[in-house]
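Q: got a sequence here, can you build the structure:
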Amino acid sequence: MPPQGLIVAVLAVAGLCSSFMFSLVVPIQARLPELLNASRDDTAWVVTATLLAAAVTTPIAGRLGDMYGKRRIVLVLLAVMVIGSVIAALSPGIIGIIVGRALQGAVVGVVPLGISILRDVLHGNRIDSAIALISATLGVGGALGLPISAVVADRADWHVLFWISAAMGTVVFVLVLLIVPVSVLRTGGRFDYLGAAGLAAGLLAVLLAVSRGSLWGWTSPLTLGLIAAGLVVLVVWGWYQLRTREPLLDLRVAARRPVLLTNLASVAMGFALFSSQVSYPQMLELPLATGVGFGLSLLAASFVVMPSGLVMMVLSPLSGRMARAVGPRVLLVAGSVSLVLAYGFSLFWATEVWQLVVANILIGFGIGFGYAAMPMLIMRSVPPSETGASNGLNALSRSLGTSLAGAIVGAVLAALSQPFGDIQAPTAAAFQASFALGIGAAVVALVLALLIPTRSAEQHPSLPR
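A: Reported below is the predicted structural model:
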């Protein structure tokens, strides 16, 4: 077997590649209508398609990894991302770009699968630090990838972004193939195709309504109908999962108190993270004349928010040691408190660029500790045969939080805006409201973290303490 440190490094690079997909098109997002000769409503699908594909693929890929080998499914997801990148790179029109971006979204399942691989192949005293590192890539990739994408988009043809992602995916595919060992722990039985279809249909309906609700209208028949239909499908899906012999997800395991509370805290933590990614860049890039903006370019703004990713990277080895010393629950509590402080600081001090840098550093601490703790809590509470699916469900919970933040915070900023020249600029009250939402989500995560039992009879006896 290759050195364990090398295995961790390869999986960390895979995680960075995965999270980079979300910031890949941010620098050209505003220019997409012009570049693709399409309406702004249509080009919004370039982002929405990735979000939907990631949410649907992640829990399903986790179950497939438990059954057929986690490394094998990681390789499949990376191959799908490369194919999507090439399709987008060769496409002059919007249809090809949307298809390519949807295929790119599938690679998000690499992170929870990578975390599950660590449990299978690492020695017990190295697992926590390695999990913290892989978890950190979810934030680090986006924070560091944004300035890279901005530089490329500014100095080269925008298609180069997709060629870069294709090259990254190819390199990571080869590294995983050569270095990551084959998973020997498998779950028997047959794959639950009906359960996968039901979960996909329910999630697509709900997330589509959430992501497009501000455009269609939150009270429109289409939005309300999709939400209602999606919830009905998910309820029926849950009923079916509890009664089938070989379910896609074992909901009885997911209902264990530590697992359920951790996943609910993940939704709140994801909301708190993405609230900052929606509000801070807008504030930094708005013209000075608006009275609330700083007039920075996208590249300069990305350097202001980048410290959060750097903090997450530095924290990852520390998080693992702290988890062994005090337990992952304490890390989740500390992360939630740091997020409360970050948004509380912004409520009172957000008139200088350095103040937003401070807030983003605090967010880096919050997400670094929180994202490191959540998979540790999950894996201490589920049997080894369920780690892929359970980590996939936890990743889905974070995705639900980010989706809700994108929709709700975006709607608040749009509603509390006023005309400025030829643009609609959010007011100071709009940003205050977005920071208040961030605090609210962080408080919810904190309360849920405090309710997670430190030691539970529900924990699987074979799990490391």
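
Q: going forward, measure contacts between C-alpha atoms and count neighbours the same way
A: Will do.

Q: show me what the host helix or strand of Val13 is packed against.
A: If you go by DSSP states H and E, Val13 is part of helix 4-23. Counting by 3 or more C-alpha pairs under 8 Å, 6 or more residues apart in numbering; DSSP states H and E, the packing neighbours recorded for helix 4-23 are helix 110-121, helix 124-155, helix 160-179.

Q: can you show me the helices along the stretch 301-450 of the chain?
A: For the stretch 301-450 of the chain, applying DSSP state H, counting those that start in this stretch gives helices covering 328-348, 353-379, 387-415, 428-451.

Q: report the buried residues of the shortest one.
A: Going back to what we said before, that points to helix 328-348. For helix 328-348, burial by neighbour count (16 or more other C-alpha atoms under 10 Å) applies to 328-347.

Q: who's in contact with the helix holding Val13?
A: Here helix 4-23 makes contact (C-alpha atoms under 8 Å, 6 or more residues apart in numbering) with 47, 50, 104-105, 107-108, 110-111, 114, 118, 121-122, 130, 133-135, 137-143, 145-146, 149, 165, 168-169, 172, 175-176, 179-180.

Q: which strands and helices sit next to whichever helix or strand comes after that helix?
A: Heading C-terminal from helix 4-23, the first helix or strand you meet, by DSSP H and E, is helix 32-36. Packed against helix 32-36 by the contact rule (3+ C-alpha pairs under 8 Å, 6+ apart) you find helix 40-43.

Q: next secondary structure after the helix it packs on?
A: Counting by DSSP H and E, what follows helix 40-43 is helix 45-68.

Q: and this one, please, so the two structures can be compared:
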Amino acid sequence: MVAVLAFAGTTAAIMQTLVTPILTRLPDLLNTSASNATWVVTATLLVSAVCVPITGRLGDLLGKKRLMLACTVPLIAGSVVCALSSQVVPMIIGRGLQGMGMGMVPLGIALLRDVVPKEKLSSSIALVSASMGIGGGLGLPLSSAVAEYASWRVLFWSTAVLALVIALLIRTVIPDVPAGARGQRFDLPGALGLGAGLVCLLLAISKGADWGWGSATTLGLFGAAVILLGGWGCWEIRTTDPLVDLRSTARPRVLLTNGAALFISFAMYASMLVLPQLLQFPAATGYGLGQSMLAAGLWMAPGGIMMMLVSPLGGKLTDAKGPKFTLICGGLVIAVGYGVCLALMGSAWGIMVSVMVINSGVGLAYGSFPALIMSSVPLSETAAANGFNTLMRSLGTSIGAAVIGLLLAHMTTSAGGYMFTSEAGFRTALTAGIGMAVVAVAIAGTIPALRDAGRDEETRRAEGVQGAGETVKSA
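A: This next block holds a predicted model:
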């Protein structure tokens, strides 16, 4: 069961980096402009951010296995649409459908609480949670190899087959578990409000550099996001069965965990954005390493493997010392990894070592988030709470992409009539990665300990239901 859920999460996460190797070729492949081609990436980001918390809540209401199976449908359909596309609009639609499948990750994490014995829960959660990073780390070299030696359409046919295999595995391996929030209603106004607010916010973040950070469009979107998300928050507090229980989210343990997730994700994405460029920059610059697209992906691949290996160890560390300790260790390891990169960025081997260290830290940190979240919310909210944590990770990567992209675009040098990112620009971006990891560690250090006496009655009832379920499973 754990292997299937980790495989599902990894495949869903691969969708995020799937088009990276062919991004520069998309304008020619789809007969469109470079600006329009960027929507192929933006569409997946927007749709996944909107759908993940909604999917999580529906999993609590209707059953997590049922919703995981439902997530495979848009993954398969979106992959097929992309594989058959020759124009930008169908490709954007297909990529949006793929983004809907990202809800499998928090659903799989929440499902572990229902089906895995307590002694194996921490390591299982760590592996499935880290599958988001593993998919991103392994997806880049795999898609680079396919794009270089086969038709780009093979990328999407491959993901369609993977999603179909996952659907069959989920159906046959994962047991049916009663919905934790059965009988409650779905908060449609809350879903619409959150979706509209997130679209405005993420559009402003992801496209602000293209439109201009001071443009009326960007500022208008930021303003609309503040109004919509503020109104959504007021609604969620007043409604009986909210999409996201903001009272649970506001608990210091949950709130601080989500804050740390935001900064850890920023730190993770900085390496994914900076290091492939360093590897592929021309050696004539004096700091670029002149690697091909495929070679750059292969140098980065050990980072994804390290995350896979470290995640179960993080689970054991959580059992021994607690998830807060694991999160702090993860943030510190990420900071050390960026320090190694600053010292060794002049060689491909140095970058590979630094990626392995950084991703080891990400594996530790990502595995600790669900353990912190699920120990602090009732059983009826596990999928929704994990979905909200996944959303915070997505916001972290989005903000990281915008900030790091801005740094690299503005710290430039010129040679031969061309402008390109300077060595100081890359070093500043790597230093920002250290800073974000240190901030995450500082936040994690303030996460309060879990005290049974302070937990609400609903949480205690939920644990009683869980214990009864474990007794039935044992029988």
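
Q: now the helix holding Val13 of the first structure, how far from the chain's geometric center?
A: The chain centre lies 14 Å from the centre of helix 4-23 of the first structure; the measure is C-alpha atoms, centre = their mean, to the nearest Å.

Q: list the residues that contact the residue positioned nearest the centre of the first structure.
A: Per C-alpha atoms, centre = their mean, the C-alpha nearest to the average position across the first structure is that of Ser399, at 5.0 Å. Contact analysis of Ser399 of the first structure by C-alpha under 8 Å, 6+ apart lists Ala55, Val267, Gly270.

Q: just those now: which is nearest Glu246 of the first structure?
A: Nearest to Glu246 of the first structure among the contacts of Ser399 of the first structure is Ala55, at 21.9 Å by C-alpha to C-alpha.

Q: that closest one -> the second structure?
A: Matched to the second structure by TM-score structural alignment, Ala55 of the first structure sits across from Ala49.

Q: separation between the counterpart of Tyr280 of the first structure in the second structure and Ala402 of the second structure?
A: Superposed on the second structure with TM-score structural alignment, Tyr280 of the first structure falls opposite Leu275. With distances taken as C-alpha to C-alpha, to the nearest Å, Leu275 of the second structure is found 16 Å from Ala402 of the second structure.

Q: who has more neighbours, the two?
A: Leu275 (23 against 19; other C-alpha atoms under 10 Å).

Q: tally of neighbours for the residue nearest to the more buried one when sequence neighbours are not counted?
A: Counting by C-alpha to C-alpha, 6 or more residues apart in numbering, Leu275 of the second structure lies nearest to Ile351, which is 7.1 Å off, once chain neighbours are set aside. For Ile351 of the second structure, the count of nearby residues is 26 (other C-alpha under 10 Å).

Q: now do the contacts for Arg262 of the second structure.
A: Not Arg; residue 262 of the second structure is Leu. Contacts of Leu262 of the second structure (C-alpha under 8 Å, 6+ apart): Met392, Arg393, Ser394, Leu395, Gly396, Thr397.

Q: show me what it lines up with in the first structure.
A: Taking TM-score structural alignment for the superposition, Leu262 of the second structure sits opposite Val267 in the first structure.

Q: so its match is in which element?
A: Assigned by DSSP H and E, Val267 of the first structure belongs to helix 257-285.

Q: quick one: buried residues of that helix?
A: Residues of helix 257-285 of the first structure classed as buried by neighbour count (16+ other C-alpha under 10 Å): 257-285.

Q: and it, how far from the chain's centre?
A: On C-alpha atoms, centre = their mean, the centre of helix 257-285 of the first structure falls 9 Å from that of its chain.

Q: what's the answer for stretch 405-419 of the second structure, then?
A: With C-alpha atoms, centre = their mean, you get 29 Å for stretch 405-419 of the second structure.

Q: list the contacts of that stretch.
A: Applying C-alpha under 8 Å, 6+ apart, the contact partners of stretch 405-419 of the second structure are Ala209, Phe420, Thr421, Ser422, Ala424, Gly425, Phe426, Thr428, Ala429.

Q: just the buried positions in that stretch, please.
A: Judged by neighbour count (16+ other C-alpha under 10 Å), stretch 405-419 of the second structure contains these buried residues: Gly405, Leu407, Leu408, Met411, Thr412.

Q: the residue mapped onto the first one from the first structure and Ile28 of the first structure, how far apart?
A: I take that to be Gly405 of the second structure. Alignment note: Gly405 of the second structure maps to Gly410 in the first structure; criterion TM-score structural alignment. Here Gly410 of the first structure is placed at a distance of 18 Å from Ile28 of the first structure (C-alpha to C-alpha).
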